[in-house]
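> Sequence isn't available, so here's the structure alone:
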């Protein structure tokens, strides 16, 4: 017997924006749509945004998982004196779409305000490169960043990892890998509506079907591509699906945010609770009526402005510490 759950309301202002967003981004992403979604145009304003913070972009080819070559791009102010905080960015896209420039715009302002250096990684995507390739590529990028911190102008004691959606899930996985392998010491972990549970069994994962952005079927598409037949079995690591971790002790301060009207709500709230249960430090925000990615897709909405402000305040505390 299938249980039907009532759907939480969208914020009225966001609901109006969602009607426009729906003309460009489908609620449901199925496997056959992946090639088309990968052809979405890049942000034409990125170069201007880089110039606005007086930064330059430097591309590097580094060793990824299994010795394969992957790319990272470093954004920094070439006139910066001394070292500043480092932000290691992991892009979103459900593990199946996007590139290292997706979402990096949100971190560029910290170059001007805090003297930060932003590093973003081109991890390989599923289904062509299933788990553990994506998270291991990201970890390889983080290690490279830490090992080259002085050369890049990064204060290694202020290195933060962050990302949104799948990037948030990979950031959580990389944070766990760094803890368990005694890898780079992270100052903090920023998880923006992270994708962290392959099982897709929460109430919120059932509520969001055919509505919003990245619904239940889309989530199935992403996790199936990443894990294949292992999905939902005991043969899934905590680094691929961090919600499976039973011990979240020893993690750096963590920020988690999520909308109340999106698939990831319940798994993200549970992850914050598990950090607290393990004696950890976590700041959690559940934005009422927020759909997945609302702050980026409707940046002028009042809820988006509030969400970004809360994120900036927390990240500033971490960068300034």
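Thanks, I have it. What you see is a predicted model; the values in this text were computed from it and never measured.

> going forward, measure contacts between C-alpha atoms and count neighbours the same way
Fine.

> For residue 253, give me its contacts.
Contacts for residue 253 (Cα atoms under 8 Å, 6 or more residues apart in numbering) come out as 187-189, 280-282.

> Ignore what I typed, I meant residue 163.
Residues counted as contacts of residue 163 (Cα under 8 Å, 6+ apart) are 89-92, 169-171, 190-192, 194.

> so it sits in a helix?
No: with DSSP: H, G, I helix; E, B strand; the rest coil as the criterion, residue 163 is assigned strand and is not in a helix.

> For residue 124, see how far away the nearest residue to it once chain neighbours are set aside is.
With sequence-adjacent residues excluded and distances taken as Cα to Cα, 6 or more residues apart in numbering, residue 163 is closest to residue 90, at 4.9 Å. Distance, residue 90 to residue 124, by Cα to Cα, to the nearest Å: 12 Å.

> Looking at those two now, which is surrounded by more residues?
Legend: neighbour count by other Cα atoms under 10 Å for residue 90 and residue 124, higher for residue 90 (32 against 26).

> so which helix or strand takes in residue 177?
Applying DSSP states H and E as the criterion places residue 177 in helix 166-180.

> Check it against this one:
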């Protein structure tokens, strides 16, 4: 089982919040920090499904600016199909690079549709990038290996059908936020170890990586962050079931368990200084460097979990979005130059 909890943190032990983010968080009220528990999980999932906007395909097409389709592709081991929401800017001829994206929500909430308007607005148009969002199964209805296998099955199918999708199979980036960032990291490990299609980068936004939930920051931000160690423990228990706390848990369940981070695609890792995942994300970047890999790490000062979603207009949120865009552009430019020189 996970280690015994350390000392309970108090608010004055935590790093100070960015002033703009502090105001935004206060405006959200206590509900934004209400933890998920095993007792309230089913009710919270129902609330999330009812409240979270889920745009239709017609909505996502935005009056013809984007081509959008729902794809139903074979799932893992002949199981139920995996739904992928595929989108690209309209009117661009030829193949496009792809961001293969996994949504957040702690493995217990969220959907593939609601994240797309922002991804399309910020990246698809400006970078001439296709986006495929994965509607992986949620816990506890689906437990490990279910969600990551859904993501892998969809990824392999997309790579194999890249030509008909108008996608450059040699220029695919895997990415995600929070739980989706953890799935993206797991997918990078899984494709390496199964010798599957190889992504050119992994975009890990405040990724959920460590089921042990016992870092200094997880204790420091207890009861303070929008996603704290109580919610985190609930989500990991929902995902792992009887495997929760197992000493030999595979890294595809919790990438922080990986002992070999060599031969992975370049990573972009970001996290806030005032969030639960800070220490596990910094440690993951450090482990990639120690394995001889490439990682760009951003620790946003005074940022809590999901800060740019809750407070998108703040200066820090804009800085974070700009940094992500610069990394994506650089990775895509480098991959394009390599493809050109090989011709």
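Received, thanks. Predicted model only: the values in this text are computed from it and were never measured.

> Trace residue 308 of the first structure over to the second structure, please.
Residue 308 of the first structure maps onto residue 321 in the second structure, with residues paired by TM-score structural alignment.

> For its match, the count of nearby residues, please.
The tally of other residues near residue 321 of the second structure (other Cα under 10 Å) stands at 14.

> now residue 46 of the second structure
As a burial measure, residue 46 of the second structure scores 11 neighbours (other Cα under 10 Å).

> can you check residue 113 of the second structure too?
Residue 113 of the second structure: 23 neighbours (other Cα under 10 Å).

> Now check it against the first structure: what is it aligned to?
Residue correspondence, TM-score structural alignment: residue 113 of the second structure in this structure matches residue 101 in the first structure.

> quick one, what contacts its match?
Neighbouring residues of residue 101 of the first structure by Cα under 8 Å, 6+ apart: 91, 120.

> Roughly how far does it sit from residue 246 of the first structure?
33 Å.

> related to what we said a few turns ago, want to try a markdown table for the contacts of residue 253 of the first structure, with distance to residue 242 of the first structure, neighbour count and secondary structure as columns?
Listed next are these as a markdown table, based on distance: Cα to Cα, whole Å; neighbours: other Cα atoms under 10 Å; DSSP: H, G, I helix; E, B strand; the rest coil:
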| residue | distance to residue 242 of the first structure | neighbour count | secondary structure |
| --- | --- | --- | --- |
| 187 | 19 | 21 | coil |
| 188 | 16 | 23 | strand |
| 189 | 13 | 27 | strand |
| 280 | 15 | 17 | coil |
| 281 | 17 | 17 | coil |
| 282 | 15 | 20 | strand |
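
> what residues are up against residue 141 of the first structure?
When the contact criterion is Cα under 8 Å, 6+ apart, the partners of residue 141 of the first structure are 62, 64, 72, 121.

> In three-state terms, label the counterpart of the last one in the second structure for me.
Alignment of residue 121 of the first structure against the second structure is given by TM-score structural alignment, with residue 134 as its counterpart. At residue 134 of the second structure, secondary structure determined by three-state DSSP is strand.

> what about the spatially closest residue to residue 134 of the second structure that is not a sequence neighbour, which helix or strand?
Using Cα to Cα, 6+ apart and skipping the chain neighbours, the partner closest in space to residue 134 of the second structure is residue 84 (4.8 Å). In this assignment (DSSP H and E), residue 84 of the second structure forms part of strand 82-89.

> how deep is residue 311 of the first structure tucked in, by neighbour count?
17.
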